[in-house]
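S.K.: here you go, sequence then predicted model.
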Amino acid sequence: MRYERSDLMIGTVQEGLQALVDSRHGDPFSILGRHQYGDLVVVRALLPGALGVQVVEADTGRLLAELEPIHEGGLFAGVTGSTGPYFYRITWPDAVQEMEDPYSFGPLLGDLDLHLIGQGTHYDLGRTLGAIPMEVDGISGVRFAVWAPNARRVSVVGDFNAWDGRRHPMRLRPQAGIWELFLPRLTHGERYKFEIIDGNGNLLPQKADPVARASEAAPSTASIVASSKPFRWNDEEWMRSQRQVRSGETAISVYEVHLGSWVRIPEEGNRSLDWVELSQRLVPYVKSLGFTHIEMLPIMEHPFGGSWGYQPLGLFAPTGRYGTPEDFAYFIDRCHQAGIGVILDWVPAHFPTDVWGLAKFDGTPLYEHADPREGFHKDWNTLIYNLGRNEVKGFLIASALEWLEHYHVDALRVDAVASMLYRDYSRNAGEWIPNKYGGRENLESVEFFKHLNSIVHERCPHAFTVAEESTAWPGVTKPPEEGGLGFDFKWNMGWMHDTLHYMSDDPVYRKYQYGGMTFGMIYAYSERFMLPISHDEVVHGKGSLLGKMPGDPWQKLANLRAYFGFMWGHPGKKLLFMGCELAQETEWNHDGSVVWDLLDQPGHAGMQRLIRDLNALYAKEPALQFGDLHPEGFEWAVADDAENSVYGMLRSAQDQSSRMLVVSSMTPVPRENYRIGVPNEGRWEVVLNTDAEIYGGSNFGQTEAWAEPQPSHGKPFSISLMLPPLATVFLRWRG
């Protein structure tokens, strides 16, 4: 069939061709690919830098057309009589490449996907947006999709096209603002970003994929096509068993860890351990100490290591610092096989302003608020997610589910909840916008948390959520249907602050601060609490936990042992930051490592053994678990002896068959014949004494006490105790 050169331009206008080669055309599919005009079938390809392009019939390998250059910007066109499958044979200056035409494929995302994304209720974004390896029409490749509703043009760029945004402009699905493109013959492992021209025609810095499931490790910033091959899990029994943990009726003792500074290898450039090494060293260590869970500071991809992960930009990608996503899944699986749950810190409050990230993603405030009074955190120089936008809420909830469903994570600890709940958080008058009722409450955040927790509990019955909420916001752990936010647990920041303030006082003055240790029980059952001694207490000039304790070196260790005993005897789930279990003397340094050499010293090795024994006692004794959530499982045995700085807590199991008396003496004075009332007669056995020699103590005390029918503290019986100095003693009723 004969044709004229003008036939190659049919269906186009010069301005459109120019816009296409200038990377400003919003609908490349209207020009590129194969188009039929009556009997004429025209194929066009935009391949800047190519020397020649042939169209080859896929089934037979027959040459269908030699495309002509019709624009100096790299636009080729030709006429072919075939309407069957074809591919290009492209001659580059240094190679010949064969690939199917990306512009020969129809729309990829279904209307339901687009509707749910726009509605903010598509909770499987990690398998819908981003880069997904798949087959289309029998051709293997990668489908790229990204939300950028206000962009004029979006291209996918990477090593596969020399990072040239002219090569692969995407198709806009206007009903949801989604741009998509299928690139044949690509596979997992490819690096990529998105190149965007905003609505005003400005070229933006190349953007990492907001829904990337793998990323380059910082300081590199490219997204990586992750494999879609399912991970082979070996934790079925574990996943089925976790509903009881979520109920809160069992012991929960958490080892909080910053993976990059737990152990470093000095001989190899002071590097951190990777996921496989952590599974071999961290998992058995945590298991040996009796912790039930590992909580990791955020491992989502983040640009600045000094943020410890709390300023993430890759909410769907495990950081490349420690290995691949498959390595991360292997680590989770090893934890579960060892009987250890995994909690991830997760940050839906804010994100950093890096130009290659979410900030003004399509040239407009897309993920963040436009008004800095709502959208900018002065404390952290970060941007605040706009939770009034459906797509943003859906993005965050889908991120949470990515970790819980696809990586089998057991819980999320949601960071900076208070900053989300209050519109005036850390703002002066005039620096914030009231809600529609004129109040300071962030109503959008309230609804977000209710929705998040409802979805998590519906779809992930194995999982629980924890709120880091530092104010007295009511109902943080009440169900949404009862007006609460729906979290399963809340960090008790008040208890942490009050008790550490008390312990930092010289014992001589503690009688004046006596209520600091008892005040927490006034509100202990207003929420489902976790007692946190977290990374925040041992950084930024606060010193180490040991350094907060008064006295000489022996007294410092004794104070800390007594405090740990009080903490494990007090109602509430437990959390301890790494290094505290061996009484690290210096504050945490994220560029360093836990000072493991301290274990060569008996006092520090004894502290580690104490934590192991406290965890074992907590896990074994129903009396130390039931009262975590139920007030009938706790009562004060001594809460009025300020003069001697002595506290007594009586813990009971649900059926009262198991009882535990926990007595703390917070002065360096041994006390003999200290009488405490108890509800049961018979023998009370000392099962743990923090002053025992094996922990580095003076070994003062007794092994048992017998209850006598001598009333005391409102009880019909009492026991006489030898209270060690600066110590906590646990006594189990034996009957």
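M.R.: Great, that's in hand. Numbers count the residues shown, from 1 in each chain.
S.K.: every contact and neighbour count from this point should use C-alpha atoms.
M.R.: Will do.
S.K.: skipping adjacent residues, who's closest to F182 in space?
M.R.: R143 (4.3 Å; C-alpha to C-alpha, 6 or more residues apart in numbering).
S.K.: ok, then the element right after the helix or strand containing that neighbour?
M.R.: In the assignment (DSSP states H and E), R143 maps to strand 139-147. Where DSSP H and E defines the elements, the next helix or strand beyond strand 139-147 is strand 151-158.
S.K.: in three-state terms, label E15 for me.
M.R.: Here E15 is helix, with the state taken from DSSP: H, G, I helix; E, B strand; the rest coil.
S.K.: what does stretch 462-478 rub up against?
M.R.: 239-243, 246, 404, 409-418, 453, 456-457, 483-494, 526-528 (C-alpha atoms under 8 Å, 6 or more residues apart in numbering).
S.K.: count the neighbours of M521 for me.
M.R.: 16 (other C-alpha atoms under 10 Å).
S.K.: now do P174
M.R.: P174: 12 neighbours (other C-alpha under 10 Å).
S.K.: list the contacts for it?
M.R.: By C-alpha under 8 Å, 6+ apart, the contact list for P174 reads P149.
S.K.: what's the spacing between it and G118?
M.R.: According to C-alpha to C-alpha, to the nearest Å, P174 and G118 sit 11 Å apart.
S.K.: and I252, by the same measure?
M.R.: I252 is 39 Å from G118, by C-alpha to C-alpha.
S.K.: please apply the same query to V286.
M.R.: Taking C-alpha to C-alpha, one finds V286 at 43 Å from G118.
S.K.: then Y695?
M.R.: 59 Å.
S.K.: the two - which one has more neighbours?
M.R.: Y695 (23 against 20).
S.K.: how about that one, what does it touch?
M.R.: 602-603, 605-607, 609-610.
S.K.: and what of H535?
M.R.: With the criterion set at C-alpha under 8 Å, 6+ apart, H535 makes contact with 256, 577, 588.
S.K.: rerun at 10 Å
M.R.: Applying C-alpha atoms under 10 Å, 6 or more residues apart in numbering to H535 gives the contacts 256-258, 297, 544, 576-580, 587-588.
S.K.: show me which of those residues are buried.
M.R.: In the contacts of H535, burial by neighbour count holds for 256-258, 297, 544, 576-580, 587-588, counting by 16 or more other C-alpha atoms under 10 Å.
S.K.: and the strands in the stretch 401-550 of the chain?
M.R.: Taking DSSP state E, counting those that start in this stretch, the strands of the stretch 401-550 of the chain run over residues 411-414, 464-467, 489-491, 529-533.
S.K.: what about versus this one:
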Amino acid sequence: MAETTLIPEAIHALAEGRHGDPFAVLGPHDTPAGRVVRAMLPGAVSVAALAPDGTAHRLAPLHAAGLFEGPVPAGGRYLLRIDWGGAVEEVEDPYSFGRLLGELDIHLLREGTHRDIARCLGAHPMEVDGVQGVRFAVWAPNARRVSVVGDFNNWDGRRAPMRLRQECGVWEIFLPRLGPGAVYKFELLDPNGSLLPLKADPVAWQAEPAPATGSVVADTAAIRVAPRPIPPGDPAAQPISVYEVHAASWMRGEDNLPLSWEELGDKLIPYVKEMGFTHVEFLPVMAHPFGGSWGYQPLGQFAPQGALGPPEHFARLVERFHEAGIGVILDWVPAHFPTDTHGLAHFDGTALYEHTDPREGFHQDWNTLIYNLGRREVRNFMIGSALHWLEHYGVDALRVDAVASMLYRDYSRKEGEWVPNIHGGRENLENISFLQELSNVVAERCPGKLLIAEESTAFPGVTRKAHEGGLGFDFKWNMGWMHDTLHYMERDPIYRQYQHGGMTFGMVYAYSERFMLPLSHDEVVHGKGSLIGKMPGDDWQKFANLRAYLAFMWTHPGKKLLFMGGEIGQWREWSHDRSLDWHLLDEPRHAGLQRMLRDLNRLYARTPALHALDCDPAGFRWVVMDDAANSVLAFLRLGPEGSSPVLVVCNMTPVSRSGYRLGAPAGGAWREVFNSDAAIYGGANGGNGGRVQAQEMESHGLDASLVLELPALSTLVLTPEE
């Protein structure tokens, strides 16, 4: 072996893959004997350094494991000519490049306020000193050594150990002549020097389709979707009708394979537009290892799931929705992550992203780990993920999953299984602070983009501004309304009179938050059956019940959300492994239900009284709320000054009501603009012939009144004739 100034310990550490500061010994270095280059290339037969003038300088072997050293002229960039035993490669030396992350990046990472972490960490194709390649950066402050591994270096962690930026715990390296499409992972030694399972990149923009677990270098510079123009004014005054979709099972192709992002766009976009929904909401599209989690146990918080196509195709899908005038909402999961060894769990050999104490860091319900959002770097990681989807992919809103589990330290835990906060209470102060910071950052950087909370408790101020002590969400799912009304609708109509409050109680607290009414995927899984399957009675009554219920929902204060399949009366419980039963639309009742939902969306969007004062008590008045004996409800929806009022009447029994008098705010003719019992929807065509004359007779505290025919199991909508 050749002579060298390297100490034996350094040589052995490089050969064994234990050296934690490779840039101190590899690459070009000035020595008493002149400038030398050292390269660690296991498997190489010979190595030479090519000077700018083309002369070759042989590097002599220092260790049989593949460590070489030799002279190189001072100044200028050189190439390494590597003979791999027949194949010869010429490439720039990764260890000839200086520090990569700027001082501002380092400062912001250290203090946990780097708002574009997706373009700072991860893998990014770029040019450095005139050389094309990929810059890698990963946070792993407690690791002894971190390397990038892939097919490009035979998955050998000795080939590309990274430089540690001590100030922020981030490791970095630039690998020349690498580009998009390369599959990679990180190889780490834990604080004790033990080799960890290979780790996927936490900030990868692209992931291999499961069950493969590698990260993929994406063309990150090309992924940026122009933001959709934001409708002017308060979102609470806008019509928001959301179609909730699981991308891999909405519709399937040949051999029951999921549609690609491109194929999905070809079919889903025109469907959503024709149906009149204002937004589509995707169950989490973030890369996840197990399809049966539906995305709610994600590991790739920056990468769309790989099975449906590359990230640029997902970006184009968002763009196409925007071109059709449809907003895009993504479910986003900051509460927990799975324990898969290739993921975030004990990422650098320590509890880095999760809590150390399982009483704080392990979800017993889901067998997942809980993000330590009290740690500034983890908080920065998650806020960076949220901004990634809002800014780089241009999505219009995030629906934040499992907020209730984030707010309370004793969530789903028994006495002694949780750790109180610093004041001895059960509130999770760190997570509350995180959600407030998230809402402030989104409001500042993404004005007009929405945050929606899935929150099932009575925690106060979910939709109050953070600076006023709230969490800062724009809307909250009204889980109480959903549970109460579904419980009512599931009852045999003969017993509904005893559950009447299930339909009226929601108005007691309707203005305590800004609400969205959800009939989500959670109601049609885990043995709960389908939406239409919950309805009582024979098939005719089931359809009538569901039509009346959806019409009640669409006219009730609150924005709307419906999970796919509910609009066609899918009989089977939803399964993520198969398509919706689109063949049902060949049957008139299913097609009628779909048509009714389309008409409801259009009525809702064009009628200010049905949406403009959704979050204002001035927009609602009960007309009949106490007729439990007949299971009849009637209420007025009121819009801004100058708009027409809307009268909604529901008969939730299979008995028609003839000559039913109820109050109206104005005399004259009233038009029946919607009737869930219409024949075109599959009903019996009962009702009032499309028009009824109000009488100058006071009723229910109003100056005029209408005498109506109320079809069985129906919802009617009437407006004064102009």
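M.R.: Great, that's in hand. Small disclaimer: the values here were computed from a predicted structure and weren't measured.
S.K.: just checking, the residue nearest to F182 of structure 1 touches L129?
M.R.: Yes - counting by C-alpha atoms under 10 Å, R143 of structure 1 touches L129, with 8.5 Å between them.
S.K.: which neighbours do these two have in common?
M.R.: 109, 180.
S.K.: quick one on the thing from earlier: in CSV, list the strands of the stretch 401-550 of structure 1 along with distance to G475 of structure 1.
M.R.: What follows is these, written out as CSV (distance: least, C-alpha to C-alpha, whole Å):
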stretch, distance to G475 of structure 1
strand 411-414, 16
strand 464-467, 11
strand 489-491, 10
strand 529-533, 12
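S.K.: enumerate every residue touching the residue lying closest to D379 of structure 1 once chain neighbours are set aside.
M.R.: The shortest distance from D379 of structure 1 to any non-neighbouring residue, by C-alpha to C-alpha, 6+ apart, is to S426 (7.5 Å). By C-alpha under 10 Å, 6+ apart, the contact set of S426 of structure 1 is 377-379, 419, 432.
S.K.: please apply the same query to Q654 of structure 1.
M.R.: Q654 of structure 1 touches 622-623, 625-627, 630, 632-633, counting by C-alpha under 10 Å, 6+ apart.
S.K.: now for the residues you listed: which two are most distant?
M.R.: Put simply, by C-alpha to C-alpha the two of the contacts of Q654 of structure 1 set farthest apart are P622 and E632, 13.1 Å from each other.
S.K.: tell me which of these two has more neighbours.
M.R.: P622 (24 against 14).
S.K.: counterpart of that one in structure 2?
M.R.: Structural alignment (TM-score structural alignment) places P622 of structure 1 against P608 in structure 2.
S.K.: and the gap between that match and S643 of structure 2?
M.R.: 7 Å.
S.K.: ok, back up a step: can you flag the buried ones in the contacts of stretch 462-478 of structure 1?
M.R.: By 16+ other C-alpha under 10 Å, the contacts of stretch 462-478 of structure 1 give 239, 242, 246, 404, 409-418, 453, 456-457, 484-494, 527-528 as buried.
S.K.: which residue in structure 2 aligns with L183 of structure 1?
M.R.: For L183 of structure 1, the residue aligned by TM-score structural alignment is L175.
S.K.: how big's the offset between the helix or strand that contains its match and structure 1?
M.R.: When elements are assigned from DSSP H and E, L175 of structure 2 belongs to strand 170-176. Strand 170-176 of structure 2 differs from its equivalent in structure 1 by a mean of 0.5 Å after superposition (mean C-alpha distance after the TM-score superposition for structure 1).
S.K.: longest helix in structure 1, by residue count?
M.R.: As assigned by DSSP state H, the longest helix anywhere in structure 1 is helix 602-620.
S.K.: average gap between that helix and structure 2?
M.R.: Superposing on structure 2 and averaging over aligned pairs (mean C-alpha distance after the TM-score superposition for structure 1), helix 602-620 of structure 1 comes out at 0.3 Å.
S.K.: buried residues in that helix?
M.R.: Those would be 603-615, 617-619, for helix 602-620 of structure 1 by 16+ other C-alpha under 10 Å.
S.K.: what about that helix, distance to the chain center?
M.R.: Centre-to-centre, helix 602-620 of structure 1 and its host chain are 28 Å apart (C-alpha atoms, centre = their mean, to the nearest Å).
S.K.: and V242 of structure 2, what helix or strand is that in?
M.R.: Counting by DSSP H and E, V242 of structure 2 is found in strand 241-245.
S.K.: what's the matching range in structure 1 for that strand?
M.R.: Counting by TM-score structural alignment, strand 241-245 of structure 2 sits on residues 253-257 of structure 1.
S.K.: chain center to the matching stretch, what's the gap?
M.R.: With C-alpha atoms, centre = their mean, you get 14 Å for stretch 253-257 of structure 1.
S.K.: F152 of structure 2 reaches K185, doesn't it?
M.R.: No - using C-alpha under 10 Å as the test, F152 of structure 2 is too far from K185 to be in contact (11.3 Å).
S.K.: compare the two (neighbour count), which wins?
M.R.: K185 (21 against 14).
S.K.: how near is the residue opposite the more buried one in structure 1 once aligned to W147 of structure 1?
M.R.: Aligned by TM-score structural alignment, K185 of structure 2 pairs with K193 of structure 1. Distance, K193 of structure 1 to W147 of structure 1, using C-alpha to C-alpha: 13 Å.
S.K.: now swap in I611 of structure 1 and tell me
M.R.: 48 Å.
S.K.: which other helices and strands contact the helix or strand following the strand holding L175 of structure 2?
M.R.: Going down the chain from strand 170-176 of structure 2, the next helix or strand is strand 183-189, by DSSP H and E. Packing partners of strand 183-189 of structure 2 (3 or more C-alpha pairs under 10 Å, 6 or more residues apart in numbering; DSSP states H and E): strand 145-150, strand 206-207, strand 215-216.
S.K.: please identify the deepest-packed of these.
M.R.: Of those, the one with the most neighbours on average (mean count of other C-alpha atoms under 10 Å) is strand 206-207, at a mean of 30.
S.K.: mind checking how far that strand is from the chain centre?
M.R.: Distance of strand 206-207 of structure 2 from the chain centroid (C-alpha atoms, centre = their mean) equals 16 Å.
S.K.: residue range for that strand in structure 1?
M.R.: Taking TM-score structural alignment, strand 206-207 of structure 2 hits residues 214-215 over in structure 1.
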